[in-house]
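*Asks:* quick check, what structure comes out for this input:
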Amino acid sequence: MEHSVATATNKPGNRRSAHRYALLGLWLLSCCVASAQSRDTLQLAQRVLPQAQVEIYKQTGPTDLRASIIYPPDNQPGKTYPALVFFFGGGWVRGRVTQFEKACHYFADRGMITIAFDYRVSSRQQTTPFEAVQDARSAMRWVRKNASRLGIQPDRIVAAGGSAGGHLALATAVLDLIDEPGEDQSVSTRPSALVLMNPVTKTTVGGYGYERLGDRAESLSPVAHIRPGIPPTILFHGEADTTVPIQNAEEFCERMQAAGNRCELHRFAGQKHGFFNANQELNQQIIDLTDQFLTRLGYLLPKTNTK
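*Replies:* Reported below is the predicted structural model:
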């Protein structure tokens, strides 16, 4: 039987047929490889900011987490700048670093080094919000540890974010018990100021994420960890937000002020969750208000009248 099979495949017609099947198999394999490479390229593109200097700030398992860095136009060796770092929103499930691309370029032009950080999310790495918090705190440690090399003033690092990204920015200031195991905790994660767009400030009952977090909700809830000494905070929130109710933002600011912390809440009538993503006019208004906030803190020079 083995001999007859071998003889049959050696006939000219069968050899041509086998050759065609081999070519077809190679073509299908190349298509699969190209498709996988295309998916990898797309996923990488979603995790970096165009026109940015990209560095890996953390490696965890098979995942390289990237920092997309935009420098001021007048960036010079030996000169240092304040920094503004951004965490994208997406419910700890999805999201892209390009969410704050406009703000990154604007504030770089104003004289800050801006960084958009990638972090683990459940749709890509099958992780929980706790790993996202660990990554945000790792990101702040990376900035501070590399401040001299990057030209960043280590005492002027502002954390910003929207929705779940706003929660991560807050986490760098208040969630001190959620760190990557083995990380050097002598390096502070505390930002100098906070800029928050409809942030998740509460994860317990009445807040966002309680159903997912259950009995671990309070450990991840910033409002439950407010104390004196939290950095100055500016917060932007839509009054028609049904994902993160504005009452959460009001409670957060009230508790901040009661603890002696500075907190500014800017309300936007009729606006729903994530309004700053879709409405370019309001997006620019938030950028302008943030500019004024950072100027008052001394991180930006006042704008000059160009007329």
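*Asks:* drop to CA atoms for contacts and neighbour counts, all remaining ones
*Replies:* Noted.
*Asks:* surely Ala249 and Gly206 touch.
*Replies:* No. Using CA atoms under 8 Å, Ala249 makes no contact with Gly206, being 11.7 Å away.
*Asks:* so for these two, which sits in the more crowded spot?
*Replies:* Using other CA atoms under 10 Å, the more surrounded residue of Ala249 and Gly206 is Ala249, with 25 against 12.
*Asks:* Proceed likewise with the subsequent sequence, for comparison:
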Amino acid sequence: MAESVLSQTFYPSPGGQELPLRLFSTAGAPRGAVLLFHGGGWLAGGPAMFDAHGRMLADRGLLVASAGYRLLGQGAASLADCVDDAVAAAGFFTALAAGYGLGPERIGLGGGSAGGQLALAAVLSRGVGAGALALFNPALDLRAPLPALTGSDQPLYTVLGLDAAAAGALSPMAMVGPGAPPCLIQHGTADRVVPIGQARRFQQAMVAAGNRCRLVEYDGADHGFFNPGAANADGVDNADGVDWCAATADVAAGFLLEHLKTARGAG
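*Replies:* All right, here's what the predicted structure looks like:
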């Protein structure tokens, strides 16, 4: 199989900026597509954070994009601005993927941590069409206490400058309902930022609403375990020798290709 090629373009943000979108493709016709949003607590990070996954997913037959978005304090006045950018990026990528013969039902959305929240908000709250969701330790409940980030039992939304009502409107846990696309969550059991309990509750809520939601747990893995070179929760290298970056890319590729190929119009 041909190696993936990285290119970069820009999409128009509702805030007036041109924001980066990194694209991974191969010479062959893609079997599906996925748009990813990076993590960093809505305060930091950039689309290059998904370069490793972008290459591996593209090598497995997907057209892959990783989008930047306005960060809080750096163009985004609120978390809603970040969601607006995610929706705009999805629209831009949908048009781009159409040039490869891929309709919206052949496109998945995903992201890590804060980026997972953006992907979920775009699909579950803002009506962005997607054939599947692929998430890596996503932030699922902005109303839950997160001592690792707040230093107390304060919920995450207090750090983000939100009130309880706004946090509820932006929390994926509050968005669960019937009709969601198939969803994959990969999460570490030792995550100290977004505890595994959040992922388990979200998965249960999705299934109870009649949706397909698969949760894959990685024993001993901390937050961000899917990034290249990530360590265990105790700060040492992954003791079992598994390359979590490659493993999570394999699982995500299999899930996406399974569900996107069965979408309407798939070849």
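*Asks:* just how off-centre is stretch 206-223 of structure 1 within its chain?
*Replies:* From the chain centre to the centre of stretch 206-223 of structure 1 is a distance of 20 Å (CA atoms, centre = their mean, to the nearest Å).
*Asks:* span of that stretch from start to end?
*Replies:* 12 Å (CA to CA, to the nearest Å).
*Asks:* secondary structure class for Gln134 of structure 1?
*Replies:* With DSSP: H, G, I helix; E, B strand; the rest coil as the basis, Gln134 of structure 1 sits in helix.
*Asks:* okay, the longest helix anywhere in structure 1 sits on what stretch of structure 2?
*Replies:* In structure 1, taking DSSP state H as the definition, the longest helix is helix 12-46. Using TM-score structural alignment, helix 12-46 of structure 1 lines up with nothing in structure 2.
*Asks:* which of the residues in that helix are buried?
*Replies:* Gln46 (16 or more other CA atoms under 10 Å).
*Asks:* ranges for the helices of structure 1?
*Replies:* With DSSP H as the criterion, structure 1 has helices spanning 2-9, 12-46, 101-109, 122-125, 129-145, 147-150, 164-174, 210-213, 246-258, 275-278, 280-296.
*Asks:* look up how far Asp141 of structure 2 lies from the equivalent of Ile246 of structure 1 over in structure 2.
*Replies:* Under the alignment (TM-score structural alignment), Ile246 of structure 1 pairs with Ile196 of structure 2. Distance check for Ile196 of structure 2 against Asp141 of structure 2: by CA to CA, it reads 12 Å.
*Asks:* comparing the two, which residue is more hemmed in?
*Replies:* Asp141 (24 against 21).
*Asks:* how about the contacts made by the counterpart of that one in structure 1?
*Replies:* Counting by TM-score structural alignment, Asp141 of structure 2 corresponds to Lys202 in structure 1. Shown in contact with Lys202 of structure 1 (CA atoms under 8 Å, 6 or more residues apart in numbering): 208, 221-224, 248.
*Asks:* now with 10 Å, please.
*Replies:* The neighbourhood of Lys202 of structure 1, defined by CA atoms under 10 Å, 6 or more residues apart in numbering, consists of 167, 208-210, 217-218, 220-224, 244-245, 248-249, 251-252.
*Asks:* gap between it and Glu218 of structure 1?
*Replies:* For Lys202 of structure 1, the distance to Glu218 of structure 1 - CA to CA - is 8 Å.
*Asks:* overlap in contacts, these two.
*Replies:* In contact with both Lys202 of structure 1 and Glu218: 210, 224, using CA under 10 Å, 6+ apart.
*Asks:* between Ile196 and Asp141 of structure 2, what contacts are shared?
*Replies:* Phe202.
*Asks:* ok, Thr127 of structure 1 touching Val121?
*Replies:* Yes. Judged on CA atoms under 10 Å, Thr127 of structure 1 makes contact with Val121 at a distance of 5.7 Å.
*Asks:* when those two are compared, which one has more neighbours?
*Replies:* Between Thr127 of structure 1 and Val121, counted using other CA under 10 Å, Val121 has the larger neighbour count: 20 against 14.
*Asks:* show me what contacts the more buried one?
*Replies:* Val121 of structure 1 neighbours (CA under 10 Å, 6+ apart): 90-95, 127-132.
*Asks:* can you give me the distance of it to Cys104 of structure 1?
*Replies:* Taking CA to CA, one finds Val121 of structure 1 at 22 Å from Cys104 of structure 1.
*Asks:* ok, now Leu175 of structure 1?
*Replies:* Separation of Leu175 of structure 1 from Cys104 of structure 1 (CA to CA) stands at 25 Å.
*Asks:* what of Leu168 of structure 1?
*Replies:* 17 Å.
*Asks:* what do you get for Asp155 of structure 1?
*Replies:* 19 Å.
*Asks:* just to revisit the earlier point, so for Pro62 of structure 1, which of the helices of structure 1 sits nearest?
*Replies:* helix 122-125 (9.4 Å; CA to CA).
*Asks:* for structure 1, what's the longest strand?
*Replies:* Using DSSP state E to assign secondary structure, the strand with the most residues in structure 1 is strand 152-162.
*Asks:* quick one: that strand to helix 129-145, angle?
*Replies:* Counting by axes from the mean of the first three to the mean of the last three CA atoms, to 10 degrees, strand 152-162 of structure 1 lies at 150 degrees to helix 129-145.
*Asks:* correct me if wrong: Gly108 of structure 2 contacts Ala97.
*Replies:* No. When contacts are counted by CA under 10 Å, Gly108 of structure 2 is not listed as touching Ala97 (11.1 Å).
*Asks:* re earlier: among the contacts of Val121 of structure 1, which recur in structure 2?
*Replies:* Shared with structure 2 under both residues aligned by TM-score structural alignment, their matches' CA atoms under 10 Å, the contacts from the contacts of Val121 of structure 1 are 90-95, 127-129, 131-132.
*Asks:* would JSON lines of those with distance to Phe236 of structure 1 be doable?
*Replies:* Output for the kept ones among the contacts of Val121 of structure 1, formatted as JSON lines (distance: CA to CA, whole Å):
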{"residue": "Gly90", "distance to Phe236 of structure 1": "17"}
{"residue": "Gly91", "distance to Phe236 of structure 1": "17"}
{"residue": "Trp92", "distance to Phe236 of structure 1": "20"}
{"residue": "Val93", "distance to Phe236 of structure 1": "22"}
{"residue": "Arg94", "distance to Phe236 of structure 1": "21"}
{"residue": "Gly95", "distance to Phe236 of structure 1": "19"}
{"residue": "Thr127", "distance to Phe236 of structure 1": "28"}
{"residue": "Thr128", "distance to Phe236 of structure 1": "26"}
{"residue": "Pro129", "distance to Phe236 of structure 1": "22"}
{"residue": "Glu131", "distance to Phe236 of structure 1": "26"}
{"residue": "Ala132", "distance to Phe236 of structure 1": "22"}
